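K.L.:
Provided below for reference: sequence and predicted model.
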Amino acid sequence: MADVTVISSSIVRPENINQSCREKIHLTPFDYTHVDYTQRGLLFPKPDPETRFISRLKTSLSSALDVYFPFAGRLGKVDNQDDSTVSFHVDCNGSAAKFVHAIAESVSPLLALQVTEMKDGVFISFGYNHMVADGASIWNFFRAWSKICSNGQSEDLDRPLVLKGWFVDGIDFPIRIPVSEIQTKMASSGEKSTEGRVFHFTKRNISDLKAKSTAKVALVT
């Protein structure tokens, strides 16, 4: 595998940090089932260097974070001394998302992005904490970011965010987790985890595969 060189590493904050929008999002029991970072990537043809696409990506990302501000937040922790438990929440404090031009060595923000320039294309990869968004939300964010980067605006920016999760009747928030369980989770975090890959096929790709499969079946029969 070819070496990848880090060209720059920076943080990108929302364009307009509105303190009135600062939220504390309490996590539901379902959120606690996805504590790890999800990693995805998008591959594009290499653009014209004259477009200064790295600068455009960062500027448009800042605008997109104005609306999808939880991605610029941090995971907050509260120690409950009265019963020796710990509670977590998403603190929408506008701290920033991480933007790396080449490779990301670590992931501490709720959203980190990596843009790698290859010989014949550009690869944008990202990692996000699943506690702050589900799969549909992260792709809505990317669509909005893409439209801002391409056109300077996006109708998706008018779409309201759903910031309050669904709690089953009888469950109070913030949820309190015994400190002993947190320590057990940290001790087992070094275990090797499985890896998965997701491939996207266009309609034309699927049609071509079906045609090849049909041709092979015809030869056998």
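P.N.:
Nice, thanks for sending it over.

K.L.:
only C-alpha atoms from now on, for both contacts and neighbour counts.
P.N.:
Fine.

K.L.:
what are the boundaries of the strands in this protein?
P.N.:
8-12, 24-26, 37-45, 74-80, 85-91, 97-101, 111-117, 121-129, 177-178 (DSSP state E).

K.L.:
show the residue spans covered by the helices in the protein.
P.N.:
53-67, 135-151, 179-188, 203-220 (DSSP state H).

K.L.:
and the second one with helix 53-67, angle?
P.N.:
Angular relation of helix 135-151 and helix 53-67 on a 0 to 180 degree scale: 130 degrees, by axes from the mean of the first three to the mean of the last three C-alpha atoms, to 10 degrees.

K.L.:
got a list of contacts for helix 135-151?
P.N.:
56-57, 59-61, 63-64, 68, 153-157 (C-alpha atoms under 8 Å, 6 or more residues apart in numbering).

K.L.:
top of the residues you listed by neighbour count?
P.N.:
residue 64 (28 neighbours; other C-alpha atoms under 10 Å).

K.L.:
run a quick neighbour tally on the closest residue to it other than its chain neighbours.
P.N.:
Among residues not flanking residue 64 along the chain, residue 145 sits closest, at 5.3 Å (C-alpha to C-alpha, 6 or more residues apart in numbering). Using other C-alpha under 10 Å, the number of residues around residue 145 comes to 27.

K.L.:
what separates residue 145 from residue 211, distance-wise?
P.N.:
37 Å (C-alpha to C-alpha, to the nearest Å).

K.L.:
residue 176 contacts residue 85, correct?
P.N.:
Yes. Using C-alpha atoms under 8 Å, residue 176 is in contact with residue 85, at 5.4 Å.

K.L.:
nearest the middle, which residue of this protein would you pick?
P.N.:
residue 128 (3.1 Å; C-alpha atoms, centre = their mean).

K.L.:
so it touches residue 37, yeah?
P.N.:
Yes. Using C-alpha under 8 Å, residue 128 is in contact with residue 37, at 5.2 Å.

K.L.:
what's the closest of the strands of the chain to residue 194?
P.N.:
Minimum separation from residue 194 across those (C-alpha to C-alpha) falls at strand 37-45, 12.3 Å.

K.L.:
buried set for the closest one?
P.N.:
residue 37 (16 or more other C-alpha atoms under 10 Å).

K.L.:
stretch 169-186 too?
P.N.:
175-177.

K.L.:
for the helices of the chain, which one sits closest to residue 81?
P.N.:
Closest among the helices of the chain, using C-alpha to C-alpha: helix 179-188, at 10.4 Å.

K.L.:
tell me the angle the closest one makes with strand 74-80.
P.N.:
Using the same axes, to 10 degrees: helix 179-188 against strand 74-80 is 140 degrees.

K.L.:
give me the residues contacting helix 179-188.
P.N.:
84-86.

K.L.:
quick check on those residues: which are buried?
P.N.:
Buried among these (16+ other C-alpha under 10 Å): 85-86.

K.L.:
hold the first one in mind and look at this next one:
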Amino acid sequence: QLLKHISECFIKPKYEVHEAKQPYYLGPVDLAMLFAHYIQQGLLFTKPSNLGDEQFSIHELLQCLKKSLSLTLVHFYPLAGHLETQTDEEEGQKCLVFVDCNKGPGARFIHATLDMTISDILLPTDVPEVVQSFFDHDGAVNYDGHYRSLLTIKVTELLDGVFIGCSMNHALGDGTSYWHFWNVWSETHKAKLEESVPVLRMPIHDRWFPDGYGPPIFLPFTQPDDFVVSLHETPDQLRVRIFHFSSESIARLKSKANEETHNNNTTTRKISSFQALSALYWRSIIRALNLPHNQVTNCRLTTNNRHRLHPPLPKEYFGNCISALKTTTTVGELLEHDLGWAASLLHQSVINHGDKVVRDFINRWLKSPDIFKLEKLTDSYSVMMGSSPRFDMYGKEFGLGKAVAVRRGYADKFVGKVTCYPGYEGGGSVDLEICLTPDSMEALELDQEFMDNVSLFLKGYRIIE
């Protein structure tokens, strides 16, 4: 089935924002993200049969979403702008990339339809490829924000559901910032007011820079081709499947990892649920990849650094404050030891990742600015985790009740990529979206240690085996 494009428009902040008249400078990690894909995640809702005494109207929903988005953009005004680059060749080969908050038509808003049902999306074993069409900016990198919208909302009407997909330029914010935007938009939409809604957690747009640096920060390039190469392809054969882990399964994993850690007489005191789960999928995916035992393997965890800095940055800091925390061993060591041993390695990496490590990394980058290249962060013998089960995804409502599923688009899909979501039922349950080649996915599905922890979850249309 092909998605049918119905209409589109652009949305600007409802009120003039004084701060938007100034250039909006990007921080160190923001600039390093210019090569990465947009963040593409969205929520699938059941289409209400009626709302009180009124019949559901997609037209009314779209109008309300546009109004609330316009109000929300008053607080998140950079998302309505465009990227701009100024070059300065007289003082060396360098350029300045920033956001012109008044340039461009605003955030893009698309309405589309698809003659499929929620069951068509959720019941197949693998995530259907059509889900990628629920998002704008397919294959775009953040630098493309010079001529593409920095934010697009795409509302796709299914026969019995509504999918709200959001594509946000990753150079402007990380997952924490992304879901903060969703939260404020949801609050604003529920309030149904014509004027700005009081926001409990206002985004903080003052960019953080280490002492002695910025703003602004110049990059040592004058041509985009010097540092940006578009990524428009995923592997020809890539299976994407979601595995569900109930809160009970997670608790058992945590208990097992801690017991094995104690038996191994390691110095690790407390393995977290997330570390135990990460150890499980690291071991299981590497086993499925069937690699030589002397091969070095890494587990990279996308880590929020706001609370790791001293003094810490507030949760409301809007921008990128993340890094890929890397834990390294060999395939042989990883598979010959138990779950607790792998979890203790991850635990130690998390403990070591404090203020000094974060600042040292950023200071090194500032002395020699570079753009993150996907091939430097990924390889065919490691795993990488994105997103977080701590993000409140299911708390977002738009007059449609609680979402029935979270799905993401084309962005950052490669062999060994794991994306973590909170489970629908809450309580510490987790969904893992895993990307592998068909042969490796089949091996993972036959992996006893992994599948013994995967849970059957049946909720309405949601069935994950």
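P.N.:
Right, received. Where do you want to start? Because the structure is predicted, anything quoted here is derived from the model rather than measured.

K.L.:
format the strands of structure 1 as JSON lines; extra columns: distance to residue 200 of structure 1.
P.N.:
Formatted as JSON lines, these follow (distance: least, C-alpha to C-alpha, whole Å):
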{"stretch": "strand 8-12", "distance to residue 200 of structure 1": "29"}
{"stretch": "strand 24-26", "distance to residue 200 of structure 1": "32"}
{"stretch": "strand 37-45", "distance to residue 200 of structure 1": "10"}
{"stretch": "strand 74-80", "distance to residue 200 of structure 1": "31"}
{"stretch": "strand 85-91", "distance to residue 200 of structure 1": "31"}
{"stretch": "strand 97-101", "distance to residue 200 of structure 1": "25"}
{"stretch": "strand 111-117", "distance to residue 200 of structure 1": "20"}
{"stretch": "strand 121-129", "distance to residue 200 of structure 1": "15"}
{"stretch": "strand 177-178", "distance to residue 200 of structure 1": "38"}
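
K.L.:
all helices for the stretch 351-465 of structure 2, in order.
P.N.:
355-367, 374-377, 438-445, 448-451 (DSSP state H, counting those that start in this stretch).

K.L.:
looking at those helices, which is closest to residue 258 of structure 2?
P.N.:
Closest of the helices of the stretch 351-465 of structure 2 to residue 258 of structure 2 is helix 448-451, at 16.5 Å (criterion: C-alpha to C-alpha).

K.L.:
what is the closest one packed up against?
P.N.:
helix 273-289, helix 438-445 (3 or more C-alpha pairs under 8 Å, 6 or more residues apart in numbering; DSSP states H and E).

K.L.:
most tightly packed of those helices?
P.N.:
Of all those, helix 273-289 has the most neighbours on average by mean count of other C-alpha atoms under 10 Å, namely a mean of 23.

K.L.:
residue 109 of structure 2 versus the counterpart of residue 57 of structure 1 in structure 2, what's the distance?
P.N.:
Per TM-score structural alignment, the equivalent position to residue 57 of structure 1 in structure 2 is residue 65. Distance of residue 65 of structure 2 to residue 109 of structure 2, computed by C-alpha to C-alpha: 9 Å.

K.L.:
before we move on, what about residue 103 of structure 2?
P.N.:
Distance from residue 103 of structure 2 to residue 109 of structure 2, by C-alpha to C-alpha: 17 Å.

K.L.:
for the residue nearest to the centre of structure 1, give me its contacts.
P.N.:
So residue 128 of structure 1 contacts 37-39, 71, 110-112 (C-alpha under 8 Å, 6+ apart).

K.L.:
now the two most distant members of the residues you listed.
P.N.:
Pairwise over the contacts of residue 128 of structure 1, using C-alpha to C-alpha, the maximum falls at 39 and 71, 14.3 Å.

K.L.:
quick check, residue 435 of structure 2 in contact with residue 442.
P.N.:
No. Taking contacts as C-alpha under 8 Å, residue 435 of structure 2 lies outside contact range of residue 442: 11.6 Å.

K.L.:
for residue 220 of structure 1, find the nearest of the strands of structure 1.
P.N.:
strand 37-45 (37.1 Å).

K.L.:
who's in contact with the closest one?
P.N.:
120-130.

K.L.:
need these in CSV (columns: distance to residue 106 of structure 1).
P.N.:
As requested, those are exported to CSV (distance: C-alpha to C-alpha, whole Å):
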residue, distance to residue 106 of structure 1
120, 26
121, 24
122, 21
123, 18
124, 16
125, 13
126, 12
127, 10
128, 12
129, 13
130, 16
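
K.L.:
make a PyMOL selection of the buried ones in the residues you listed.
P.N.:
Buried members of the contacts of strand 37-45 of structure 1 can be picked out in PyMOL with the line below, counting by 16+ other C-alpha under 10 Å:
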select buried, resi 122+123+124+125+126+127+128+129+130
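
K.L.:
and the angle from whichever strand or helix holds residue 299 of structure 2 to helix 175-191?
P.N.:
Using DSSP states H and E, residue 299 of structure 2 falls within strand 296-304. With the same axes, to 10 degrees applied, the angle from strand 296-304 of structure 2 to helix 175-191 works out at 40 degrees.

K.L.:
which stretch of structure 1 lines up against strand 296-304 of structure 2?
P.N.:
Under TM-score structural alignment, there's no match for strand 296-304 of structure 2.

K.L.:
run the chain-centre distance for that strand.
P.N.:
Distance of strand 296-304 of structure 2 from its chain centroid, counting by C-alpha atoms, centre = their mean, to the nearest Å, is 15 Å.

K.L.:
list of residues touching it?
P.N.:
176, 282, 321-331, 381-387.

K.L.:
out of those residues, which are buried?
P.N.:
Members of the contacts of strand 296-304 of structure 2 classed as buried by 16+ other C-alpha under 10 Å are 176, 282, 321-323, 325-327, 330-331, 381-387.

K.L.:
just the ones of those in strands?
P.N.:
322-323, 325-327, 330, 383-387.

K.L.:
turn the residues you listed into CSV, including distance to residue 361 of structure 2.
P.N.:
Converted to CSV, these look like this (distance: C-alpha to C-alpha, whole Å):
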residue, distance to residue 361 of structure 2
322, 11
323, 9
325, 11
326, 13
327, 16
330, 24
383, 21
384, 19
385, 20
386, 20
387, 21
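
K.L.:
nearest to residue 55 of structure 2 among the residues you listed?
P.N.:
Closest to residue 55 of structure 2, out of all of those and judged by C-alpha to C-alpha, is residue 387, at 36.0 Å.

K.L.:
is it true that that closest one touches residue 419?
P.N.:
Yes. The criterion here is C-alpha under 8 Å, and residue 387 of structure 2 meets it with residue 419 at 5.7 Å.
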